[in-house]
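[1] Quick one: sequence plus predicted model below, questions after.
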Amino acid sequence: MNTNKKLAYLEEKQQEYSFSGAFYGQKGNDILMGSYGYANRSDKLANQVDTRFSIASGCKIFTAVAICKLVEERKLSFDSKLKDCTNIRFPHFSEDITVQHLLTHTSGVPDYFDEETMEDYEELWVSRPVYGVREPKDFLPLFQDDTMQAEPGGSFQYNNSGYILLGLIVEHMAGCSFTDYVEEHVFRKAGMLDSGYFEVDSLPERVALGYVEQKDGKWKTNIFSLPAKGGPDGGAYTTVEDMAKFWKALTGNRLLSKNMTEMLVKPRVEVDAEEQIFYGYCGYMEVDDHHDAVQYIQMGYDPGVNFRAVHLPQDGTTIVVCSNETEGAYEMMKEIKKVLAV
């Protein structure tokens, strides 16, 4: 199947899924890019391949890279205790929580958004003003005084609060804001010039608004459904091509040393034995029978935000799908995998 036929097939699937967003797929010299739907429904502004999308938790990997950079600089270690890495006090937290526990979702700290008990992230902001949530410290009232939900070092339990804590560690150890640190040490080094932690009330050009479908079939934007500015646990904006640049920079050891990159991408905690899914500092990954990673997986879900990306280390294949609606990215990623014969 030639490139035109592949794109025609994806166009057909986009209509089937009513997908709104952009995609990038690369395997060897075969590169596919495309965009559909509207970045702004009111003004009928179409999404483009260089449109910037929020990627929700898909940017936790940037937080992990920032931590690894500080470890390289010997400002902390993976065994450093949370209590020694920030001057913020957590009265009911275990003193045994380490940086590694936070990175691998095994810290046991209370999660401010527990996905097992709360279905919709939007519920968090019904009685809390989202416009006041712009820095990692602004999340503290949501969990700082709560009790532990498990002992450190236990089984994997996905935890957004843990990444807020990692962001606070970055700020304490680096002496600057978390977002400034990531933008300098990750985005600029990787050549991700369109990426950033933008504030929803002062967005730059080429940013897609996120849309949530209501029960009556009408659409609303997600500006009151998410914090005003993203941070360590999610909410950065990027383009599909910038995410491909990120993986090239990471695997080319331009963000971290070769040794530290290997530590970042190593499988560490079992998530799903049947599906052979593990979690490492870099996020989810599928492993083979020898526990070698065969596919790195990024995902992000928020009201009006849907992001999926995979990177295959064996041949460098990278697929990135960003949507400015709540669903659709995973379905399009499967179709891109099919036409690239992944």
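    Received the coordinates, thanks.
[2] can we go C-alpha only for contacts and neighbour counts from here?
    Fine.
[3] ends of stretch 49-56, how far apart?
    19 Å (Cα to Cα, to the nearest Å).
[4] and if you look at stretch 178-192?
    Chord length of stretch 178-192, first to last residue, is 17 Å (Cα to Cα).
[5] try stretch 108-117
    Start-to-end span of stretch 108-117 (Cα to Cα) is 16 Å.
[6] What residues sit buried inside it?
    The neighbour-count check on stretch 108-117 (16 or more other Cα atoms under 10 Å) flags G108, V109, P110, D111, Y112, F113, D114 as buried.
[7] quick one: G21 and V321 touch, right?
    Yes. Shown here, G21 and V321 form a contact pair, counting by Cα atoms under 8 Å, at 7.4 Å.
[8] In the stretch 51-200 of the chain, what residue spans correspond to strands?
    Using DSSP state E, counting those that start in this stretch, the strands of the stretch 51-200 of the chain run over 53-54.
[9] what's the burial count for M118?
    When neighbours are counted by other Cα atoms under 10 Å, M118 registers 12.
[10] Check it against this one:
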Amino acid sequence: MKVKNVELETKLAEKVSELDFSGVIHVENRTGMIHTSAHGFSNRAESIPNTTNTRFGIASGCKLFTAIAICQLVERGSISFHSKLSNLLDHSFPHFDEEVTVRHLLTHSSGIPDYFDEDVMDDFEELWVKNPMYHMRKLEDFLPLFQDQQMKFNPGEKFHYNNAGYILLGLIIEKVAGVPFTDFVEEDIFKPAQMKDSGYFALDCLPAKTALGYIDKEDGSWKTNNYSIPIKGGADGGAYVTAGDMAKLWQSLMNGKLVSKEMLATMTTPWIQTDNGYYGYGLWIEKSEGTIVKYHVMGYDPGVSFASGYYPESEMIVVIPSNKERGPHKLMYLIEKNI
């Protein structure tokens, strides 16, 4: 029987209270579960509490799914990491450099324009004034937001986080696999990983046990994020998962169930330096004294925040989804310090 880490439990409880955290905290390692707890409400108006089985939107946390899908297609011989965007898609990109490759898109180093550039825009909601979010159901729906714009820099020149690049990767998956992007992920990633409660659900058709996202205002009032994010998620973000399912994703990926061990090594290579670490394919990488200590993903949307990591030395997995805009990262750092 596992001995409870009383000090960790106490500190987590204090931090949850301090942050007024809403979501789930899930921590496990090779010996089993270390901690699991649910906090806050999945539906505030009805006072329905979050549970450890609640589904949460994870925003950009699911760029990892897109990267895994691309790697699966590379293993099948359908495309390569050096395949050029200009040869893969028939859509018009009049100003894009013809040398942009799949690898550039995966590592946020393509230089293509983004539909939401976090260095330029503060408020994701601004996008949906001219382009109503309820029209954003398919990957093609995002193309008019960036396809006619100019390149930002030369391919491979540097890292610059880019959502549009992952929209294009999703379109490549659809073209090559011949099925809608979300169908591919649900069939070729969620099913083999046994992520039975996860999916790309539309905001106007959410299943039971799914948390609504909440935007808290300075005056203490709040609203849901129903009109603040695209109505259905896709290749750059917006899937819904349970904390347990995300842990299964990490297990399946690291155990070679989704891609081969050789491909996993490619995915988890620090391909490019970022402001505070490195980036592989669809995941962030942290090193300490030259050794990789953490692979992780994160997500932010109006009414959504998410942090999840895999720690190779201990095989610890941390999953912290939230239906509020902040909290997971502070809890993740606390866990890292106390385990």
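    On my side now, so go ahead. Remember, predicted model here, so these are calculated numbers, not experimental data.
[11] Against S177 of structure 1, how distant is the aligned residue in structure 1 for V102 of structure 2?
    The alignment partner of V102 of structure 2 in structure 1, by TM-score structural alignment, is V99. According to Cα to Cα, V99 of structure 1 stands 19 Å off from S177 of structure 1.
[12] Compare neighbour counts for the two and give me the winner.
    Ranked by neighbour count (other Cα under 10 Å), V99 of structure 1 and S177 place V99 first, with 23 against 16.
[13] List the contacts of the more buried one.
    Neighbour list for V99 of structure 1: S77, F78, D79, S80, K81, L82, L166 [criterion: Cα atoms under 8 Å, 6 or more residues apart in numbering].
[14] Please repeat the previous calculation with a cut-off of 7 Å.
    F78, D79, S80, K81, L82 (Cα atoms under 7 Å, 6 or more residues apart in numbering).
[15] Among those, which one has the most neighbours?
    Ranked by the number of neighbours (other Cα under 10 Å), those place L82 first, at 26 neighbours.
[16] Tell me the counterpart of that residue in structure 2.
    Under TM-score structural alignment, L82 of structure 1 pairs with L85 in structure 2.
[17] would you list the contacts of V99 of structure 1 in TSV and tack on distance to F90 of structure 1?
    Putting these into TSV (distance: Cα to Cα, whole Å) gives the following:
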residue	distance to F90 of structure 1
F78	20
D79	19
S80	16
K81	13
L82	10
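[18] Which member of those residues is positioned nearest K218 of structure 1?
    L82 (45.0 Å; Cα to Cα).
[19] mind listing the helices for the stretch 201-339 of structure 2?
    Under the criterion DSSP state H, counting those that start in this stretch, helices of the stretch 201-339 of structure 2 are mapped to 243-254, 261-267, 328-338.
[20] With distance to A67 of structure 2 and mean neighbour count as new columns, can these be given to me in TSV?
    Shown next, in TSV, are the helices of the stretch 201-339 of structure 2 (distance: least, Cα to Cα, whole Å; neighbours: other Cα atoms under 10 Å):
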stretch	distance to A67 of structure 2	mean neighbour count
helix 243-254	11	22
helix 261-267	8	15
helix 328-338	23	15
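[21] Map F139 of structure 1 onto structure 2.
    Checking with TM-score structural alignment, F139 of structure 1 has F142 as its match.
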